[in-house]
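Asks: Prediction below, plus the sequence it came from.
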Amino acid sequence: MISLPRSPIIKTCLALLTAVSLITIALQFRIPSLQKQVDDWGEIKQSYKDIHWQQQQQEGNEDRERPPKKSFKVPESLLLTHDIAIPHDIPPWTADDTAVLGTTIGATLQAQMLKLDYHKHEDLSGKPPERLNFAELARAERLYKALWNYVYPVYQTLKGRNDREREKALYRLAATTRPEIDFFLRLEQRLFPWVQYVRRTSFSLFETYHGKGIVFCAGNPQFEFVITSIQAIRNRLKSTLPIQIFYMGEDDLSGERQQYLRTMASDIELFDVTQILNNEYMQLGGWAIKPFAMLASSFEEDPETLFTDPGYLATGALFFYDRTLFRGWTEGSDWLKSILPIMSSFPRTSRWFRLVSAHEQESGVVLVNKRSRFLGLLATAKMNGKWERDLVSYRLSHGDKETFWTGFEMVQEPYAFLRSYGGVIGELRPGNNHSVCGAQLHEDHKGQPLWWNGGLYRNKNSGVTRYLDFEYWMTGGGKQKHRERFTNDPEQILEVIGELGLNSQADLKLERADATWDFWESCLAGAEVRVLSERERGLANGYVGIDRVAREDGRKMKAGEVLDPKVHDWDAV
C-alpha cells in the first residue's frame, strides 16, 4: 500500500504531489525484557529457563549470556546501494515462558508490562518527556512481538464463520486454559488500544490485508494536492493500482470533496480512519494520520517500480533519507541511546548518531510490506499516538519523519534506506550555474530521479508560489561509506580510526563532501548539475497543467459550487 505527501514521481511508475500522504506496507515484531533492568529479552528468557539462575548469582557464578544474534542477512552487493538495518534476534515465546507466568518473576513481569501509561482522557499537556518511559515501552513492545508470533498461529486454528467468532474463541481460551493468551490480549490493549475498537484483536485487522494499492491521507487543505497526484498517477503514469484515501471525520474532508474524489477516476475508495481505529487514543491531526492510515488500509503492498527495489525486497521496508541539515544536533541520538541499548546495525552509521544532520528520514514516501513488517508498523503508529507524539516523538523530529525507522528499532525489525540523501529538482539559481533550486528529489537504487517532495512551487515555505521550471537536478550525496567519511562525534571517530587500523584522525582519508543545502532558499550546491531527460521534463512540467485545474476546482468548491470532475479531459490537460 502506498501513500504520498506532495511527492511527484519522475520515473515511469509514479508521479505524486500530495500534501499529507505516504507509501506503506508492514508487519512483524521483536521483544524486550526486564530482569535486572536489562532490555534484552534473551537475557530475561535465560533467567526463565535456568532454574538455578538466582542460586548462581548468589554464588557469584552468574552465567553471562552471549551478545544477541543477528541472523538476518542480505547480499553484500545490496550494501553498495542501500543502508540496511540488520536487527538483533529476539528469542520466540515458548511453553517454558508460559510456565514462568505462574511464578513470582512472571507475576512481576506482568505487573510491570501491563501498567497503563496514561488514561485516554488524561491531560498531559505541559508535562515533561520523562512522563512517558520509552525504555520500558520498548521492552513491552518486544515482549508483545514474541507473544504475537506465538498466539497468531493459535488464532488461525480456531473455528468460526468469521474473524469475530474466532476472536471470541480466543478470549474464551484466554479466560480458561491459556494464561499466555490472556497476557497477550491485555498487553495489546495497553500498547495499542486504538486497535481493539471495532475489532477485539490485531489479528482480525491483519487478516484484512491483500493485494497492492496506493494510499493517500488528505483533509480539506490537501484537496487540490490529491487531485493533482491522482490524475498524475492515472493519466500520466498510467497506473491502474486501486487507490484508498483516508481522512479524519467529516470536519476533516467535506462530503462534497469526498464525492469529487470518489468519482474523479476509476477504482478510488474513501475511508474515515476514526471509524476503523479508536480516535480517543489517537486524537489525530496533521502528519499523525499517516501510519494509522497505513494500518487501516486493506492493501498488503504497492506500487510497481518501488516494489521491485532490491532493498524493499530484502527487508520488507524501504525508507528514504531527508536532506542533510543542521549539524551538531544531539537530542535525537541521546534519546535513542537512552531507551535502546540494543539496536540494529543502522543507528551507529546514521547522520543522527554522527551528529551531521538533525534530519534522517523523509517520510513523504514510505514502503512497508504489511505481511512481513506489521509489528514494525504498529510500533511506528504507537509513536504517533497523541501522548507519545506530544511528549516525545514530535519534540525530537519534524512531525512523523523519524518515527518510522525509530519505531522499527523499538521492535528490532529490518529496514532499508536507499543510500542517497535528499537532492533537488527544479531550475538553476539565478546567476549561479552550479546550484539547483526547487523541491526535494529522491533517487532510485540506480541513481536516477524517482520522486520528489515539496510540490510544484519555487519555494512554498518562503512564499514564492511561482511554478517551477523543471529542467535540472542534483544529488544530495550519501552514497559513500558514511562512517569512513565524517562524524562530529568524538567517541565514534575513535571507533572509526580503530576499525580502520589507523594511528590518528590525521590518517583518515575523507571522501569528497556532499552537496550543501541553502535551506531557506531551497537550493543545493556542491555536486554535478544534471539535466533531466526529455521524458522526465515532460512528466514534471506536465503536472503543472493538472495542478492549475485542481487549484481552480478547489477555489470554486470553497465558493460553494458543486463540481463534476468528469467534465475535464484530464488526459489533455
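Replies: Yep, that arrived.
Asks: only C-alpha atoms for contact and neighbour calcs from this point on.
Replies: OK.
Asks: Work out for me the element Thr465 sits within.
Replies: strand 464-467 (DSSP states H and E).
Asks: neighbouring contacts of that strand?
Replies: Applying CA atoms under 8 Å, 6 or more residues apart in numbering, the contact partners of strand 464-467 are 456-459, 544.
Asks: So which of the residues you listed are in helices?
Replies: Assignment to helices by DSSP state H places the following of these there: Val544.
Asks: Pull the contacting residues for Glu224.
Replies: By CA under 8 Å, 6+ apart, the contact list for Glu224 reads 547, 550-551, 553-554.
Asks: which stretch of helix or strand covers it?
Replies: helix 223-231.
Asks: One more to weigh against that first structure:
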Amino acid sequence: MFQDPARLWDVPGYRNTGTVFFYDREVLKAEYLNQVAITRFQRMTNLRALIEDFDYTKFGLLKHPSDYLKSTLAWNGDSAHEQDSSIAALAMDILWHLVLHDRYTINFSYGDKELFWLAYELAHLPYFFSPWANTDAATPGNLEKHPDTICGGLAQWMPLPHEKSVLLHINGGYIFNPYEKHDIYSMQNASARTQELLASAPEYVSKQRTRSKALTKPEDKSNPDGYWPQECLFKRGSEAMRPQDVESIQRRIRAAVAIARLQQREIVIDAAKDP
C-alpha cells in the first residue's frame, strides 16, 4: 500500500455511492463471466445468465440491467473478469444470496472478485469503479525481453482522474516474502535474502490507462502473437514507478526480513525451553 487508505473516503465516487471498486485484467477467455451456458434453452454467457435467472422477487426487485452493465467488457463478451476485489462497501443481503446460492449454480466468479459490484448491480444501487484500468508490477526480465508487455502482480492506481501515475497498492506479497514457498526455515542467510528480494523488486509498471478490450488472447498456443500468460498486460506499455514508491518497497523488504529473523530466533528459543 503506497497511500493512506483513508484517502479513499474522500474520493468523489465513494462520497456519491459508498463504494470504490477496481478493475481486474482484461482477459479474453471464455470462462467465468464470459463462459457460455445454456439458460432457459438459450446459449448465453454466465454474466447474462446471472442477470436473467437472479431471484429478483425475493428482494422486491425487478430485472433492470443498468446502462453501465451493458457497457462492460464482460457483458459484451470481451473479458472473463471485471472486478479486482480490493475495497468494497456492500449490499449485504444480496451479496449473501450470491455467495450461498448463485455462485454454486452459475460459475460466474473466480473466488469472490465479482460478488461485490454485482451485488450493487442487482440491487439497482449506484456503484463506482476507478477511472483507471489495472496495472501490473514488472518482474525481473520484463524490461529486457518485452518492455511494452509487463507481467507481474496486479496493481491499482489511486482512483482519481486528476492524479497521474500515483500507485495505490500492489497485490504482491511475493515481493516482500522472506520465505521461499512460505517455508519458515528456507531463509538461511538474512542478508543474502534481503539482497535477493531487493534485486527482484519492481521499479516499473504497465502504463496508466483507461479500461479497454484486451489486445490479444492469453494462454493460446495458436496465437500468432505468441503464448502469453493472462497475468501479462500485452502491448500496454511500461512506465517507471515514482522513486518514493520504489523506496517504500525497499523499506518494507528490509522490515519483513528483520521480522523474519526475530521470528526464527523465537522459534529457536522456544525449542530450547521444551523439556
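Replies: Sure thing, it's come through. Everything numeric here is computed off the predicted structure, so don't read it as measured data.
Asks: Any chance you could compute the TM-score here?
Replies: The TM-score (TM-score structural alignment, normalised by the length of structure 2) is 0.67; 220 aligned residues with a CA RMSD of 3.4 Å.
Asks: about what we covered before: ok, of the contacts of strand 464-467 of structure 1, which one's closest to Phe353 of structure 1?
Replies: Comparing these against Phe353 of structure 1 with CA to CA places Asn459 closest, at 29.8 Å.
Asks: Mind picking the two most distant members of the contacts of strand 464-467 of structure 1?
Replies: Asn459 and Val544 (14.8 Å).
Asks: Read off where the strand ranked longest in structure 1 ends up in structure 2.
Replies: Assignment by DSSP state E gives strand 432-443 as the longest strand of structure 1. Using TM-score structural alignment, strand 432-443 of structure 1 corresponds to residues 146-157 of structure 2.
Asks: Any idea how far apart the tips of that stretch sit?
Replies: Length of stretch 146-157 of structure 2, first residue to last, CA to CA, to the nearest Å: 22 Å.
Asks: Centre-most residue in structure 2?
Replies: The centroid of structure 2 falls nearest to Asp84 when counting by CA atoms, centre = their mean (3.7 Å).
Asks: Now do the contacts for that residue.
Replies: By CA under 8 Å, 6+ apart, the contact list for Asp84 of structure 2 reads 21-25, 113-114.
Asks: redo that, cut-off 10 Å
Replies: Neighbouring residues of Asp84 of structure 2 by CA atoms under 10 Å, 6 or more residues apart in numbering: 21-25, 112-114, 116, 134, 154-156, 171.
Asks: what's the matching residue for it over in structure 1?
Replies: In structure 1, Asp84 of structure 2 lands on Glu362 (TM-score structural alignment).
Asks: How about Ala255 of structure 2?
Replies: In structure 1, Ala255 of structure 2 lands on Ile546 (TM-score structural alignment).
Asks: that older thread, in the contacts of strand 464-467 of structure 1, which residue is surrounded by the most others?
Replies: Leu456 (26 neighbours; other CA atoms under 10 Å).
Asks: And that one, how close does it get to Phe216 of structure 1?
Replies: Distance, Leu456 of structure 1 to Phe216 of structure 1, using CA to CA: 18 Å.
Asks: From Gly554 of structure 1, how far off is the match of Ala255 of structure 2?
Replies: 12 Å.
Asks: any chance you could map the strands in the stretch 251-400 of structure 1?
Replies: Here the stretch 251-400 of structure 1 has its strands, by DSSP state E, counting those that start in this stretch, at 268-272, 317-321, 361-368.
Asks: Would you reformat those as JSON lines and include distance to Gln258 of structure 1?
Replies: Below are the strands of the stretch 251-400 of structure 1 laid out as JSON lines (distance: least, CA to CA, whole Å):
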{"stretch": "strand 268-272", "distance to Gln258 of structure 1": "7"}
{"stretch": "strand 317-321", "distance to Gln258 of structure 1": "30"}
{"stretch": "strand 361-368", "distance to Gln258 of structure 1": "22"}
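Asks: Between the ones you listed, which one is closest to Val529 of structure 1.
Replies: Closest to Val529 of structure 1 of the strands of the stretch 251-400 of structure 1, according to CA to CA: strand 317-321, at 20.0 Å.
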